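A.B. asks: missing the sequence, but the structure's below:
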C-alpha cells in the first residue's frame, strides 16, 4: 500500500521542517513505564494499522510504501524527569517537540512521563503521555480517532497491518510502468483544475462563494523561530468556552486576539489592524489520504473594543473561510496534485524556498482546534484528566496555539521558538487572563 500524494507530501516536507503532531494526555495514576508499555502493547497488537513504517522507493521514483512491522519497546519510551513538577515537565516537552520521527522506523512513538507533580486538576502524582505522530500518517482528526482507540476502555477496533511491500525490482518496474499514465492523468487533471479555477473565480465575483482572505502584514512573531522550543498549557473548565452561543474555536480565537495584540504591544511592536490567525479546517476525505484539511486566514478584529461584537465578527469570518475551503470547486482545482508523478512532486518540495520570508502571511499565529471527545479514556487504571497538543512552528511562524476539548476541560497548548519568544511565561499569563476576560464578557450576553 503506497502513500497518497497528499501524505507523501507531508512525509517529504518533514525533511525540511518538522511537522510531527504531539498529542498529550494526562491520567490520574501513579503507573510506571512498564505498565504503560504492557497496556499499550496489548492494544496495538489488535490495531494492526499502527504496526507499520515507511519504505522508500529507490531514487524516489515512485510514492513510498507503508510496510508492516512488529511492536517493539522502541515504540514506548520512558522519560525520567530531573524535575518532576509541572514546570519541569513543560521544560522537557519543549525539548521533545523540537524532535522529529523517522517514519522509516515508525510513524508514531509514545513518550511516557510518570510521577508528574502539580498537574492541573490532579491531587496526586499524574501520568502524562505524549503520542508523537508523523503527519504523513495522520492529520489532527485521524490522530485523535486513533488515540481514542489506543486509550479507550473497551476493546480497540481491530485492523490489519499493511501487506508486505514488493521487492526493489518490482517497485522500480511499477514506477517506470506507471510513469507515462501519471503524466497523462496529470495533464488531463490540469485542464479540469484550470476549469475549476475559472469557475471558482466566477462564483467568487458573483458573490456565490466568499472571497479568499487577504494576506496579513508580518509582525515580530512571523519570522524564523530558530531550533529551540518552549511550550505552555492553559487548562480551563470548558464552561469558560461555552458562553455567548459561540463555538469553542470562536471563543479561543477571541482570547488569542486579546493576548497576541497585548503581547505585541508589550514588546513595543505595532499591532496590525488586520491581525489574523491561520486556522486549520477539516474537509471531506479524498480517497485513502490520511490528511484532509486546509488552512485559512481568519481576521481577529483587534480594532473592535467590544469583545462580544469581536467574537461575533470572528465567528462570521470563520464561517466564510469554512464555506470557501469546503466548497467543491477548490477541491477540484487542487485535484491535479493527486496525479503528479512522485519525482515531480518531491522536486517541488525540495526546491521550495522555505527559508525565504514572505511579504504577507496567512495568519500571524496558528490556531488549531480539535475536539478530543468525552473524557472516557483511561491508561493503566487511571482516568484521563485533560488533553493538549502543540502545533508545529514554521520558518515564518514562531508562535502557535492548539485548542483541545476533552470532556469538561479545554486546554490551549502554546508552542514558541525561544529565539523569538524568550518570555513565554509572560505570554501564558496574558493568554490565561484573556480567556477569563473573554469568557466573562461573553457570559453577559447569555
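C.D. replies: Everything's here; your move. For clarity, every value in this text was computed on a predicted model and none was experimentally measured.
A.B. asks: contacts and neighbour counts: CA atoms only from here.
C.D. replies: Fine.
A.B. asks: what comes up buried for the longest helix along the chain?
C.D. replies: Looking across the chain with DSSP state H, the single longest helix is helix 168-205. For helix 168-205, a neighbour-count test (16 or more other CA atoms under 10 Å) marks 171-172, 175, 179, 182, 185-186, 189-190, 192-193, 196-197, 200 as buried.
A.B. asks: can you map out the strands along the stretch 151-300 of the chain?
C.D. replies: Shown for the stretch 151-300 of the chain, the strands assigned by DSSP state E, counting those that start in this stretch span residues 216-217, 229-237, 276-282, 293-299.
A.B. asks: residue 31: which of those strands is closest?
C.D. replies: Evaluated over the strands of the stretch 151-300 of the chain, closeness to residue 31 peaks at strand 229-237, with 22.5 Å, by CA to CA.
A.B. asks: comparison target below:
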C-alpha cells in the first residue's frame, strides 16, 4: 500500500462526465487467427505481473484526504478484458468513443483492455487485423508510463511476479484521512507561502529576459465552446521515414515540429480568419528535472503554431523555436519550483471548483491557455511488440477533451507509422473528415515542399 501522490490524485478530483480523465491507446496487430480466448489469456498472464494493474485507488469519503493505492484482494485480470466486434475501420471509429466514455469501476483497478478481431482498413490495409485498446485512468500513469505498461502487456516475455503490498478498506482510508485532516488543513498556509515565493522567482526570471510568458488571453474560436456529451475520433497515418527526411532537409527541426506545423496550417484553414495566434497546449516530460514518486511527471507548454505564416518551411522553423522557448520556460528552475509548490487543496475543494467552472457560461470572446491539445507519444521501434506472436504495425488512440478545448490531437508513432488521432466534440468540429483531409494534405505538401 502507498498514499497516492497529490499530482496523481488530482486527475480523480477534476474528472467530470464530459471530461473523463482517461488515457486510451489502440495497438493494431496482424491478425493471428487465434480464438479470442487465447488473446485474453495472453494479456491476462502479463497483466497479473504488473503492480500498477493490481492496485485499486481507495478514496476516503468526500475526498477529505489523499487516497491509497491498495492491492485488489479479488484481482482477476480477465475481468478487465473485454471482447467486441467491428468489421472495419469506420465501425472501429464509432466504437472507440463508446469505450472511452464508459466510466471505470472504482472498486477495481482502473484499467481495461478491449479486443476487436478481424478489423479491416486499419491504416488502409485490406487484410484483417487484431486491435487491442488499452484504457487506463490518468491517475495510474501518464502517457510515457502507460506506454511502458502496454509494452509489458504486448511482449513475448512475462515479467517476474510482483510482490503484494497489502490492501485496505475505504473505512480505514477514511479514518486515516480524518486523523490527518488537521495536518492537511494546517499545511495549506505553508503551501501558499511557498507558492507565492516560487511565483516571485518566476517573475524575476521573466524580468531578466530569460523567457517570455504566453499571452494571457486568446480569441475564442468555434472549437472553444462549452463541451457537449458526444465525441468523434479518426486518424491520419503517415510515414515516419518521409517526415524525418523532410525534417532533416529543413535543418534543426523535429518530426514533432513538422506535425505541429501541419496542425497549425490545418486549423487556420478550417477555422478561417481569427484575430490573434492559434495556440496548442503540449505536455512536456519532467522526468529529467524532477525525481518524484508521482506517476504523472509532466508539465504543459503553450506553443504558438504561427498559423499566419503561409510558407510551411518558415512556419516549421517558427514552431520549432516556439516549442523550445516555452519548453525551456516551463523547465526553468523557478517554474519547476512553482509547479511542485502549488497548494495541495483537499479533493472536495478541487471537485467543487471544477464543477463551478463547468457550469459557467462560455460566452466571452476570449479564453486562457490554449485552443487545442496536442500530445506526443512515441513508442519507438516496432520490434518486440506482439500479441500471441503477431507483430504490431500501428498505434493510434483517443484523447480526453477539457473545457474550453473541443478538439485534441494525439501524435503517436511505432516503427515507421506515425498517427495523428483527432478527438473532437461534433457540436464544435462539425466536419471532422474535412479537417483530417487538411492534415493529410498538409503532411504530403510539407514532404513534397522539401524534396
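C.D. replies: Yep, it's here. No experiment lies behind these values; they were computed from the predicted model shown.
A.B. asks: could the strands of the stretch 151-300 of structure 1 go into a markdown table alongside mean neighbour count and distance to residue 15 of structure 1?
C.D. replies: Output for the strands of the stretch 151-300 of structure 1, formatted as a markdown table (neighbours: other CA atoms under 10 Å; distance: least, CA to CA, whole Å):
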| stretch | mean neighbour count | distance to residue 15 of structure 1 |
| --- | --- | --- |
| strand 216-217 | 20 | 27 |
| strand 229-237 | 22 | 18 |
| strand 276-282 | 23 | 22 |
| strand 293-299 | 22 | 21 |
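A.B. asks: mind giving me JSON lines with these and columns for distance to residue 59 of structure 1?
C.D. replies: Output for the strands of the stretch 151-300 of structure 1, formatted as JSON lines (distance: least, CA to CA, whole Å):
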{"stretch": "strand 216-217", "distance to residue 59 of structure 1": "39"}
{"stretch": "strand 229-237", "distance to residue 59 of structure 1": "33"}
{"stretch": "strand 276-282", "distance to residue 59 of structure 1": "33"}
{"stretch": "strand 293-299", "distance to residue 59 of structure 1": "29"}
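A.B. asks: any idea which of these gets closest to residue 322 of structure 1?
C.D. replies: With CA to CA as the criterion, residue 322 of structure 1 lies closest to strand 276-282 of those, at 6.7 Å.
A.B. asks: tell me what the closest one is packed against?
C.D. replies: Counting contacts by 3 or more CA pairs under 8 Å, 6 or more residues apart in numbering; DSSP states H and E, strand 276-282 of structure 1 packs against strand 293-299, strand 365-371.
A.B. asks: what range does it cover in structure 2?
C.D. replies: Alignment of strand 276-282 of structure 1 against structure 2: residues 279-285, by TM-score structural alignment.
A.B. asks: could you find the counterpart of residue 98 of structure 2 in structure 1?
C.D. replies: Checking TM-score structural alignment: residue 98 of structure 2 goes with residue 95.
A.B. asks: what's the helix or strand for that match?
C.D. replies: Secondary structure assignment for residue 95 of structure 1, by DSSP states H and E: helix 86-96.
A.B. asks: can you list the residues that contact the helix or strand following that helix?
C.D. replies: As assigned by DSSP H and E, the chain's next helix or strand after helix 86-96 of structure 1 is strand 108-116. Strand 108-116 of structure 1 is contacted from outside by 30-33, 36, 50, 74-81, 84-86, 89, 101, 125-134, using CA atoms under 8 Å, 6 or more residues apart in numbering.
A.B. asks: give me the PyMOL select line for these, limited to the buried ones.
C.D. replies: Command for PyMOL, covering only those of the contacts of strand 108-116 of structure 1 found buried under the criterion 16+ other CA under 10 Å:
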select buried, resi 30+31+33+36+50+75+76+77+78+84+85+89+101+125+126+127+128+129+130+131+132+133+134
